[in-house]
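# Fold the following, please.
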Amino acid sequence: MGQLMGFLNIEKKNQKERDPRKRIGDWNEYREAMPEKEVREQAARCMDCGTPYCQIGTVLNKGTSGCPIHNLIPEWNDLVYRGLWREAYDRLAKTNNFPEFTSKACPAPCEGSCTAGFVSDPVSIKSIERSIIDRAFAEGWVVPKPPLRRTDKKIAVIGSGPAGMACADQLNKIGHNVTVFERSDRAGGLLMYGIPSMKIEKDVVDRRVHLLEAEGVVFKTGVDIGKDITEEEIRKDFDAVVLCTGAGKHRDVSIEGRDLEGISPAMEYLTASNRHLLYGEPLKPDFDAKGKRVIVIGGGDTGEDCVATAIRQGCKSVVQFGKHGRLPENRSESNPWPENPHVFSVDYAYEEAEELFGTDPREYYVETKKFTGDASGHVRSLLTGSFKSEAEEEKKWDADLVLIAIGFQGAEDRLFEDFGIEKDPSGRVIQADDRSYQTSSEGVFAAGDARRGATLIVWAIEEGRKAAAAVDLYLDRKLSLLQN
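Got it, this is the predicted structure:
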């Protein structure tokens, strides 16, 4: 159970972060490993609660509370405290296919619902998880484990993000023959091209893909289903299909001047930056922030990643517009525990901007009303108002590069139309419920952001795992019907 009263007697610590002035000069991960002694001390703060809210994995007040993949957090915390690292890894791997991803890119709703956080600081769950999986790779415990037997069933998974990889991993463990199709030239989905290397270095993604390949999962990259391979061919060659394409259709703004040069969707900007770093591909002017005044429209995590990327590219200045107000320093009465706390924090990109420019780049309640450009048709300024008060005066902001990071509208249309699958107005697949994961099209399933809408990496993994179980059940029932 850790140390008696450990959550009160031991101060909470997280992984240290590299000095902002130094890390903005490279694209390496900004966090540092926590020493073993410190990790074990932090694990001692876990009290193994009678009801561990850290692993409830549900939605409260439209936000995620606890761990959606139901990680056995108190169990591996206690094992780490006792120095039983191998056993801790075994517990972690029971529920989480990819701890090396979640421990880097998940916002840790488990910590927001930690019972210790009700009266003190929550347990440093994310840092402990990171230490377990780092130790597991370093010790050689993470090795390919191909299934002992194979079935004759073939499943196509379309999309190689965390949902697609988790689904493929689970189905392959059962013994089915899984092929993952990815239209990009490299597997990983947003893990590879959408998330900057400062959060997840790309060799970490490649390492997991190679492990899955060694276990028998086949990855076919550069294949666009519906163009390179038809829907009819997929149905003919596979016993089931799982659509894990993500929710890549970005939201846009429809205001005067949107057609000017220098205005781009955030994900296109981040993808171009990642490709430039991986392959040396030259950056188009609209994706290069060097020497430019950058404005990011949208106050979420994607917008923050744009801020950090622009800083590393050498921007002249950067400002991030948010639709909502500044979060409070402490939980409000309308945001009680165990809901995920909506409180103010200075995350990595904002810390870097403050260090470089002397101020937090975030501006609140900003409504963009108009873009204006120069004679050559390039954006040079924005006109804004306020979402808070119509009486506030309009303000002009100078800008040479504008990035739109206001969210996503669901899955792209063409592939789902090819399979005859309908989507709701928010872009999510209709009829693929939380149990069957099957769409209106026989033998075609959907999981991840394509089914649920854009959300956290842990939800994507949980979706992939559950969809895999649903596919296996579907194949068993189909076989039973044939035998009878």
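# use CA for all of it now, contacts and neighbours both
OK.
# Tell me if Q320 really is in a strand.
Yes - residue state for Q320 (DSSP: H, G, I helix; E, B strand; the rest coil) corresponds to a strand.
# pretty sure it is touching G300, no?
No - proximity of Q320 to G300 does not meet the contact threshold set by CA atoms under 8 Å, at 9.5 Å.
# So for the two, which residue has more residues nearby?
Set side by side, Q320 and G300 show unequal neighbour counts under other CA atoms under 10 Å, the larger going to Q320 at 25 against 15.
# one more to line up against the first:
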Amino acid sequence: MGKITGFMEIERQAEAYEAPPARLKHYREFVLRLSDKQASQQGARCMDCGIPFCNNGCPVNNIIPDFNDLVYQQDWRNALAVLHSTNNFPEFTGRICPAPCEAACTLGINRDPVGIKSIEHAIIDKAWENGWVQPQPAAQKTGKKVAIIGSGPAGLAAAQQLARAGHAVTVFEKNDRIGGLLRYGIPDFKMEKNHIDRRVQQLEQEGVVFKTSTLVGDWPTQTTVTNLAKQQISVTELQAEFDAIILAGGAEQPRDLNTPGRELSGIHFAMEFLPQQNRVNAGDSLPAQLLATGKHVIVIGGGDTGSDCVGTSNRQGAQSVTQFELMPQPPAQENKALTWPYWPLKLRTSSSHEEGCQRDWAITTKRFEGKNGRVTAVVTARVEWQKDPQTGQMTMSEVPDSEQHWPADLVLLAMGFVAPVGSVLGAFGVDTDARGNARAATDNGPEGKLAYATNVPNVFAAGDMRRGQSLVVWAIREGRQCARAVDEFLMGCSTLPR
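Model prediction:
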């Protein structure tokens, strides 16, 4: 702890944003990182609380008080070393993680929490600008070969850890560029893709081999991510060539809305809409791009993916954007005495909402209406939520005479993802849980079964493939932990951090 009274003297300094009228004209990032002085002052607010709940609030267990203090002292190189000791890609989390660490900050009980995410953002951006992020190839090779299926944050984290342990790692990606849902699910205005590209270059210099446009197993029967795979590799070939295999694909099977009129054109999953704009930003030509330009857009789903649809629609020049959420509107301020240090339920307004959006809660979609085969309106009704006195579960009932018609030229379904696409899991014969995810425990089990190991010998699973739709920071955690399990499987023991 650098400044003993810092938390009493210094207020939280939020990162600045480019004004909405300006940022709506482009797809670049618009968040301005803290200056060195601002980051130092923010680090000084860390209050030596005795038990740093922020560490447990962070899924990768970042050593937050340490790098806060180092930034306060302006020791940026050591702050980077501390940050990288737990997190392979802080430039990803510093941009798109919702910061559960800040919800767990002890200072946040009665004041604004420390701006941990903004400090992390400042550390890693300064490190890249000064050339401090360098490849760390293994001094010795083990002769073992590992295949990783999926190049999202879980796959990339596992690849880097295993390559640094001396294994020969090959990452297979069905799309034409590396990054998984980071590449084609996150809009560029939230995270520009050069952050992925330079990490890929680093991993290549550390010995990782990337094979894009390559599908493992059978062609999926349902996926919303544009599949550009040009070649196919069988499970038998992989198992013959590699000593261990990690399944680290994303959760791409979207939750559908089986409502009358669903067959009308103009109704699309969010992950049909968002990747197209990312491809265009990357220089691809899409003559039939799905656009919101001049349209009344309805976004169904109140989470982050829905927010991304709002921001992209506004940048494309939508005539109006409306977002529906089935659950009631959360309170503006959580009851910290009941929720801290856990992630609270409260009203969250994203930067995309601030750019222009009508939001509505406790509303259900009854049907879609259309003309000449195209959607023209969404018909909704209000709902009430009540707790069942016997089971304690919340139940929903429709409010009588509450139907409402909303004009709609484009409807985007952003209600989350139910499971990874089953074709890869099925091709390997991996057992799944009740939600369709790969069945694998996060801790070592009986009879020597290792963490993240599936029922198939030599095959492991991590990230969304194992836990379902989740945060980038959880994917990095699972990729790192799975890498340690694979290293232990290959070598009998492991020095990789868990």
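# TM-score for the pair, please.
Here the TM-score for the pair of chains, by TM-score structural alignment, normalised by the length of the first structure, is 0.93; 462 aligned residues with a CA RMSD of 1.5 Å.
# what ranges do the strands span in the stretch 101-250 of the second structure?
Per DSSP state E, counting those that start in this stretch, the stretch 101-250 of the second structure carries strands over the ranges 145-149, 168-172, 209-211, 214-216, 231-233, 244-247.
# of all those strands, which lies closest to R23 of the second structure?
Distances from R23 of the second structure to each of these were compared using CA to CA; the minimum, 33.9 Å, belongs to strand 209-211.
# which bit of the first structure covers that closest one?
Correspondence between strand 209-211 of the second structure and the first structure is established over residues 218-220, with TM-score structural alignment as the criterion.
# That stretch vs the second structure, mean deviation?
Once fitted to the second structure, stretch 218-220 of the first structure is off its aligned match by 0.5 Å on average (mean CA distance after the TM-score superposition for the first structure).
# can you give me the offset of that stretch from its chain's centre?
A distance of 22 Å separates the C-alpha centroid of stretch 218-220 of the first structure from that of its chain, computed with CA atoms, centre = their mean, to the nearest Å.
# Name the residues that touch that stretch?
The contact list for stretch 218-220 of the first structure, computed with CA atoms under 8 Å, 6 or more residues apart in numbering, reads 178-182, 187, 213.
# So which of these is the closest to I295 of the first structure?
When these are compared for distance to I295 of the first structure (CA to CA), A187 wins out at 30.5 Å.
# The closest one: neighbour count?
The burial metric for A187 of the first structure, expressed as a neighbour count using other CA under 10 Å, is 24.
# again, but for D48 of the first structure
The burial count for D48 of the first structure: 16, using other CA under 10 Å.
# Determine the three-state secondary structure at the nearest residue to it once chain neighbours are set aside.
Using CA to CA, 6 or more residues apart in numbering and skipping the chain neighbours, the partner closest in space to D48 of the first structure is P74 (5.0 Å). Taken by three-state DSSP, the conformation at P74 of the first structure corresponds to helix.
# okay, the longest helix that the second structure contains sits on what stretch of the first structure?
Ranked by residue count under DSSP state H, the longest helix found in the second structure is helix 472-491. Under the alignment (TM-score structural alignment), helix 472-491 of the second structure falls on residues 457-476 in the first structure.
# Next, the buried residues of the matching stretch.
Taking 16 or more other CA atoms under 10 Å as the neighbour-count basis, stretch 457-476 of the first structure is seen to contain the buried residues 457-472, 474.
# Can you give the contact residues for it?
Under the contact criterion CA under 8 Å, 6+ apart, stretch 457-476 of the first structure has outside partners 67-69, 96-97, 102, 105-106, 162-168, 170-171, 239-240, 242, 435-438, 443, 445-449.
# for the longest strand out of those in the second structure, packing partners?
As assigned by DSSP state E, the longest strand anywhere in the second structure is strand 374-387. Contact here means 3 or more CA pairs under 8 Å, 6 or more residues apart in numbering; DSSP states H and E; on that basis strand 374-387 of the second structure packs against strand 363-371, strand 394-398, strand 404-407.
# neighbouring contacts of it?
Counting by CA under 8 Å, 6+ apart, strand 374-387 of the second structure makes contact with 261, 264-267, 326-328, 362-370, 393-399, 402-410, all of which sit outside it.
# Recalculate using a threshold of 7 Å.
264-266, 362-370, 393-399, 402-409 (CA atoms under 7 Å, 6 or more residues apart in numbering).
# now the angle between strand 363-371 and it, please.
Using axes from the mean of the first three to the mean of the last three CA atoms, to 10 degrees, the interaxial angle of strand 374-387 of the second structure with respect to strand 363-371 works out to 160 degrees.
# Now do the helices in the stretch 201-350 of the first structure.
Taking DSSP state H, counting those that start in this stretch as the test, the helices found in the stretch 201-350 of the first structure are 202-214, 231-237, 266-279, 301-313, 348-357.
# want to throw those into JSON lines with distance to G427 of the first structure and mean neighbour count?
Formatted as JSON lines, the entries for the helices of the stretch 201-350 of the first structure read as follows, by distance: least, CA to CA, whole Å; neighbours: other CA atoms under 10 Å:
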{"stretch": "helix 202-214", "distance to G427 of the first structure": "28", "mean neighbour count": "16"}
{"stretch": "helix 231-237", "distance to G427 of the first structure": "20", "mean neighbour count": "13"}
{"stretch": "helix 266-279", "distance to G427 of the first structure": "17", "mean neighbour count": "19"}
{"stretch": "helix 301-313", "distance to G427 of the first structure": "19", "mean neighbour count": "23"}
{"stretch": "helix 348-357", "distance to G427 of the first structure": "30", "mean neighbour count": "19"}
